[in-house]
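# For reference, the sequence and a predicted model appear below.
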Amino acid sequence: MAVTVAIETPLQDDVRVLVAALNEHLLPLSPLEFQFKMTVEQMAGADTTLFVARDEDGNAVGIGALKVHSPELGEVKRMFTDPSVRGKRVGSTLLDAIVALARDKGLGQLMLETGTGPGMAEAHRLYTRSGFLARGPFLDYPDSEWSAFFELPLSAPVSAA
């Protein structure tokens, strides 16, 4: 399956549909206070760049964002692929675009927070295959059983999946 990934505004109906699907997927996996979501309006801020993956027909099938916290630190946010395209490397393609942009911006480190448990196993595999290493909490994320944290030093090459 061929997909294209491009920087787009999150303020589109098809992106809102993917964000709603992501939120629905996360809802049963952890208590709400441990779900650190960004709205599409927040993703439209100057500190965040959203990538949208589209299939051959132009349908939005995945999203992922880079939020820049400082000249040294970027964060991967709102990674999601539609269940119909899972296993077809859409997530890897999105993550590669986020990492490339972070490198282009000269960021020293890329981090992320994600959930734990069986519903997040595929995400953990994606991140570790892409060179991310497990780490402890960062920024103001609390240390809890509901969160897993990963980092990618951008001075190191990204391993191929």
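Nice, thanks for sending it over. Residues are numbered from 1 along each chain as shown.
# make it CA atoms for all contacts and neighbour counts henceforth
Will do.
# does the closest residue in space to Thr81 that isn't next to it in sequence count as helix, strand or coil?
Excluding its sequence neighbours, the residue lying closest to Thr81 (C-alpha to C-alpha, 6 or more residues apart in numbering) is Gly62, at 4.1 Å. Taken by DSSP: H, G, I helix; E, B strand; the rest coil, the conformation at Gly62 corresponds to strand.
# Against that first model, consider the following:
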Amino acid sequence: MLELIKTDSNNPDFITLIKQLDSYLKTTDGDDHEFYNQYNGLDNIKHVVVAYLDKAPVGCGAFKPFKETTIEIKRMFTSKAIRGQGVASNILHELESWAKQLDYKHSILETGIRQIEALQFYKKCNYQIIDNYGQYKDVKESICFKKAL
């Protein structure tokens, strides 16, 4: 049975999953990994969701405040063995619901052009491609998305 817990970036299972995510991204991003990695620190992330399947951590995601009414989705990951089973959708929905409870109105995120599964996933979850924002503004390998909550 899938269980989702709300926590923060100090959660040891979240930290373990992020190590797996970073290892995966290092492979897919290649030389660009160090550039992206500078924007993925774990310090003081107060809104984290960790997914457990039969008590084992299998996925995670987080959000950070971006602007007064907008959050930025960060560090979405599911273990390779359970991809395609709806875990990521559940995590994202939980993050979006949590943000709505805190009166946020929009969600934005960035992913890389090499992250084909992520691009398809966010489109399926009704995210719309937008102009790159913030630190990704001039990064042609980035694709940014937005969704009204």
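Received the coordinates, thanks. The structure displayed is predicted, hence computed values, not measured ones.
# that older thread, the residue nearest to Thr81 of structure 1 pairs with which position in structure 2?
In structure 2, the residue equivalent to Gly62 of structure 1 is Gly59, according to TM-score structural alignment.
# Could you tell me how many residues sit around its match?
Residues lying near Gly59 of structure 2 (other C-alpha atoms under 10 Å) number 28.
# got the contact list for it?
By C-alpha atoms under 8 Å, 6 or more residues apart in numbering, the contact list for Gly59 of structure 2 reads Leu17, Val50, Ala51, Tyr52, Met76, Phe77, Thr78, Ser79, Val87, Ala88, Ile91.
# just checking, the fourth one touches Leu4?
This points to Tyr52 of structure 2. Yes: applying C-alpha atoms under 8 Å as the test, Tyr52 of structure 2 and Leu4 come out as touching, 6.3 Å apart.
# what's the helix or strand for the most centrally placed residue in structure 1?
The centroid of structure 1 falls nearest to Met79 when counting by C-alpha atoms, centre = their mean (3.0 Å). Following DSSP states H and E, one finds Met79 of structure 1 within strand 73-81.
# In structure 2, which residues correspond to that strand?
Going by TM-score structural alignment: strand 73-81 of structure 1 matches residues 70-78.
# re earlier: mean deviation, the strand holding Met79 of structure 1 versus structure 2?
For strand 73-81 of structure 1, the mean deviation from structure 2 after alignment is 0.4 Å (mean C-alpha distance after the TM-score superposition for structure 1).
# Report all helices and strands that that strand contacts.
helix 13-26, strand 60-68, helix 90-104, strand 109-115 (3 or more C-alpha pairs under 8 Å, 6 or more residues apart in numbering; DSSP states H and E).
# how about a cut-off of 6 Å?
Judged by 3 or more C-alpha pairs under 6 Å, 6 or more residues apart in numbering; DSSP states H and E, the packing partners of strand 73-81 of structure 1 are strand 60-68, strand 109-115.
# Was I right to think Lys26 of structure 2 contacts His33?
Yes: Lys26 of structure 2 is in contact with His33 according to C-alpha atoms under 6 Å; the separation is 5.4 Å.
# Show me what Tyr141 of structure 1 lines up with in structure 2.
So, by TM-score structural alignment, Tyr141 of structure 1 is matched to Tyr136.
# Could you report the neighbour count for that match?
Tyr136 of structure 2 has 17 neighbours, counted by other C-alpha under 10 Å.
# now it, nearest residue through space, not along the chain?
Tyr136 of structure 2 sits nearest to Ser142 (C-alpha to C-alpha, 6+ apart), 6.5 Å away.
# next one: Lys6 of structure 2
Once flanking residues are discounted, Lys6 of structure 2 sits nearest to Val49: 4.7 Å by C-alpha to C-alpha, 6+ apart.
# swap in Gly117 of structure 1?
Distances taken as C-alpha to C-alpha, 6+ apart put Leu29 closest to Gly117 of structure 1, at 7.4 Å, once the chain neighbours are dropped.
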